[in-house]
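**Student:** Quick one: sequence and predicted model below, then my questions.
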Amino acid sequence: MVTEDDVREIALRLPETSEKTMYGTPAFYVRNKWFARVREEGDVLVLPVAGEEEKAELIAAEPGAFFTTPHYDGHAIVLVRFGAVDAREMGELLTDAWLLRAPKRLAAAFEDRTG
């Protein structure tokens, strides 16, 4: 099971990432743009995704792991249950969210290094 500490460790490994508080909970930023936030429950992560279609696909494929609330209707943001994904999948999710929010040159340099 992934914990908040695991999320923190994975997120902070990404280039130019910092941790700040958003709505009273830990959130992760790349050059002042958020890409992940721990929800108030403490075991759910808020992540941007590429579009509402991707959000719907994730929820349909793994409803035990991914979900949404009415607050996020109309937004390309998905909620992820920590206990329903492993560290590898969480790393992929965080990296994808980071790539969405990172400046283009930083994202391109990262992708060049990691293949």
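**Tutor:** Arrived safely, thanks for sending.

**Student:** from here on, contacts and neighbour counts on C-alpha atoms
**Tutor:** Noted.

**Student:** Tell me where the chain has strands.
**Tutor:** 17-22, 25-30, 33-38, 44-48, 66-67, 77-81 (DSSP state E).

**Student:** angle of the longest helix seen in the chain against strand 44-48?
**Tutor:** Ranked by number of residues, the top helix in the chain under DSSP state H is helix 87-101. Using axes from the mean of the first three to the mean of the last three CA atoms, to 10 degrees, the inter-axis angle of helix 87-101 relative to strand 44-48 is 40 degrees.

**Student:** Below is an additional structure, to be compared with the one above:
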Amino acid sequence: MRIADASLPRKPATGDDVTKMVLAGRATGLPGIEKSLWFNRQTLKVRGKWLVCARQSGIYVMLCPLPEKEALIEAAPDIYFDTDHHTGRHAVLAFADKISPEDLARRIARAWYIQAPKDMHPVVPKAKKPKAAPKAKSATAKPIKAKLRKTKKS
């Protein structure tokens, strides 16, 4: 759904919007997320790169690849939308009162994985190959060394 920029409220983001955004950022558990100002708007960033911004009262702008943006808007047009200004950009807008804290945290985490430097990404240990099970010895088999000793003595 596309909304005209002029029809959106021009009030700055409320404290509740910013608090919800910050709590969702903390809920991800990802390192380096910091609150900052970006174009005079409250924003969450990682190493100076933006993740989500409280654009104005009741609206978040979140970093989002274009294919995902289109899918989100199509799947939940009551939550996610686009404006003329953001058309063709890697950002999706969401109504703050309609997006759940869990969805907001998921979107922030997705943006974090796009923006954060690779050295900050959690290291997932490689799976170890299972060791081969030892071969079972048969009850009738005699150790080779014992056979050799008997042949040397004779």
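**Tutor:** Looks like it arrived, so ask away. Note that the structure is predicted; figures quoted are calculated from it, not measured.

**Student:** TM between them?
**Tutor:** Here the TM-score for the pair of chains, by TM-score structural alignment, normalised by the length of structure 1, is 0.83; 108 aligned residues with a CA RMSD of 1.9 Å.

**Student:** on that earlier part again, equivalent range in structure 2 for the longest helix of structure 1?
**Tutor:** The alignment of helix 87-101 of structure 1 onto structure 2 (TM-score structural alignment) spans residues 101-115.

**Student:** buried ones in that stretch?
**Tutor:** 101, 104-113, 115 (16 or more other CA atoms under 10 Å).

**Student:** Can you add distance to His121 of structure 2 and give those back as JSON lines?
**Tutor:** JSON lines is the format used below for those (distance: CA to CA, whole Å):
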{"residue": "Pro101", "distance to His121 of structure 2": "23"}
{"residue": "Leu104", "distance to His121 of structure 2": "20"}
{"residue": "Ala105", "distance to His121 of structure 2": "17"}
{"residue": "Arg106", "distance to His121 of structure 2": "16"}
{"residue": "Arg107", "distance to His121 of structure 2": "16"}
{"residue": "Ile108", "distance to His121 of structure 2": "14"}
{"residue": "Ala109", "distance to His121 of structure 2": "11"}
{"residue": "Arg110", "distance to His121 of structure 2": "12"}
{"residue": "Ala111", "distance to His121 of structure 2": "12"}
{"residue": "Trp112", "distance to His121 of structure 2": "9"}
{"residue": "Tyr113", "distance to His121 of structure 2": "7"}
{"residue": "Gln115", "distance to His121 of structure 2": "10"}
